[in-house]
Every structure is written in structure tokens, then in C-alpha cells.
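Novice: what's the 3D shape of this:
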Amino acid sequence: MDIEVLAGGDRLRQERLTRSLHHALLEVDGISVNYPDSEESSADARKGGAATHVILGVTLLGAARPALQLLITAIKEWSAVERNRKVRLTEGEWSVEITGRPDEAQERLVQRFLQDGTGHEEQRS
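Specialist: Reported below is the predicted structural model:
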């Protein structure tokens, strides 16, 4: 599963927020979070720039549904610190965005992702 912090095209803010989210997720039981190697990071490094990490890779440990629920709760709590924080979770063909102040419609999408994304994960196992 991939997690991307969306920052409206502000790459420095995106990197800063991604590091902050990474740090917050390290404390969540039932998941493993890391910075996957990406072609974009490698290309930046080859061009003489610093390698940047704006995508987090998450592996659910143990039972998928409880771990995914813990992950979503942690992201919601992290996002709630600032109203304009936005995070996209992607698992295969499923994706959902979580914001600092979700409305009812977004909450329904998150619940559907929890059901469909988890079902998708279990089918691959």
C-alpha cells in the first residue's frame, strides 16, 4: 500500500509533511512503514539534486482489516492537526483521500476503502 501526502504542488512542504507522517506512523502497531525506492528519487539524485521521498510504503502485519483500521485512524489523527492536510492511500486499484476535516461523504469513502481495500488485500494472499 502506498501513502502520498498531497501538498498542492509544493514539493518542499510535501517532503516535510511526508517525513512528519512517517514519524507518526512508526509508532502504530500492526504496520511497517518505509520509503520505497522510486525511479523519481533516483532520477533526482542522478541530476545532482537531493533524493527526495514523497511516497511511503506500508505493509500490514497480521490481520489486514484491524491493521488497516489502525493505519486509517492514525492518518486521520495526523491529518486533523491541520485542516488542509490531505493524504492519499492507494492499494492496487483502490484509493481514497483523507483530509484534516472529513465530511460525511468522505467518511463513507474511507469506510468503503476499508472494506474493499481489505478484501482486495485478502484475495491476493
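
Novice: only C-alpha atoms for contact and neighbour calcs from this point on.
Specialist: OK.

Novice: neighbours around residue 115, how many?
Specialist: 14 (other CA atoms under 10 Å).

Novice: one more, for comparison:
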Amino acid sequence: MSLKRKATNVPLSDAAKKPKANGSITSFFGGPKTVPAAKNSNSASLPAIRFNKEAWVKTLTPEQKELLKLEIDTLHDSWLKELRDDITSREFLELKKFLKTQVEAGRTVYPPMEDVYSCSNMDEN
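Specialist: Take a look at the predicted model:
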């Protein structure tokens, strides 16, 4: 037995067809909220987090340095600063070990290692 809803042939009233006053999407959700302008434009932004790549590399174990050589050498510092916790995770290091064994076994890995992080080194316009 099928329980389908039957369409009703009730014509819409003229009031339902007319657009409502303030019937825009912004009136439904509310207009954009304005933020008062700061006295100094630099104070409105978050403070920049300083990242010392050399100091970070010194905290790595020799195995991590070997596995993350590609990231250390080719990943742009702005990306490395954001991804440092992720690339030192157990899962990422296991992936790097697996890729290393594949390369050592003579298998082709795509993209080529020198191109893996090429998007992070694009010049900013």
C-alpha cells in the first residue's frame, strides 16, 4: 500500500501571489551587521603569529627531519606555520614512510615529489 500525498487543486489567492513588502533575502535573515571602524586598522586584525622555521626544525627528531625533508625544503613558510602540527602527526608520518618505501621499490608516485607543494609557492599578487 502506497501512502502518497495527493496534490490539491486549490488556486492560490491573489495575496499569496504578490511579493511581500520587505520580501528580500536580507529582510528574511537580517541585513549585514556592521562592525565599528577601529581607530587603527592594524589593531582590528589578529596579531601575526611569528614562526621561526629553523627553531621548529630543531625540535624534530632525526627521523622526522628525514621524512619531512620535502615539506621543510619546499613548503612555503606561511603554509608550514599552519600545517606544522598536521605534518608531524602519526598518520602523516606513516604516509611519508609508505611513500618512501614505494619510491625505494622503484614505483612511480604522482605527483612527482618536486611538484607536491608547488601550489604553496605561488607568488602572491
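
Novice: what's the TM-score for these two chains?
Specialist: The TM-score (TM-score structural alignment, normalised by the length of structure 1) is 0.23; 50 aligned residues with a CA RMSD of 4.6 Å.

Novice: in which helix or strand would I find residue 114 of structure 1?
Specialist: With elements taken from DSSP states H and E, the one containing residue 114 of structure 1 is helix 104-124.

Novice: list the buried residues of that helix.
Specialist: 110, 113-114, 116-118, 120 (16 or more other CA atoms under 10 Å).

Novice: what is the end-to-end distance of stretch 57-70 of structure 1?
Specialist: Start and end residues of stretch 57-70 of structure 1 are separated by 15 Å (CA to CA, to the nearest Å).

Novice: if we can go back for a sec, what's the closest of the buried residues of helix 104-124 of structure 1 to residue 40 of structure 1?
Specialist: residue 117 (26.0 Å; CA to CA).

Novice: the closest one and residue 96 touch, don't they?
Specialist: No: with contacts counted by CA atoms under 8 Å, residue 117 of structure 1 stays clear of residue 96, the gap being 9.6 Å.

Novice: which other helices and strands does the helix holding residue 114 of structure 1 contact?
Specialist: In terms of contact count using 3 or more CA pairs under 8 Å, 6 or more residues apart in numbering; DSSP states H and E, helix 104-124 of structure 1 is assigned the packing partners helix 64-79, strand 94-99.

Novice: what's around residue 85 of structure 2, how many residues?
Specialist: Using other CA under 10 Å, residue 85 of structure 2 has 10 neighbouring residues.

Novice: which stretch of helix or strand covers it?
Specialist: Taking DSSP H and E as the definition, one finds residue 85 of structure 2 inside helix 77-87.

Novice: mind listing what's buried along whatever helix or strand comes next after that helix?
Specialist: Of the helices and strands lying after helix 77-87 of structure 2 in sequence (DSSP H and E), the nearest is helix 90-104. Within helix 90-104 of structure 2, the residues that count as buried by 16+ other CA under 10 Å are 93, 96-97, 99.
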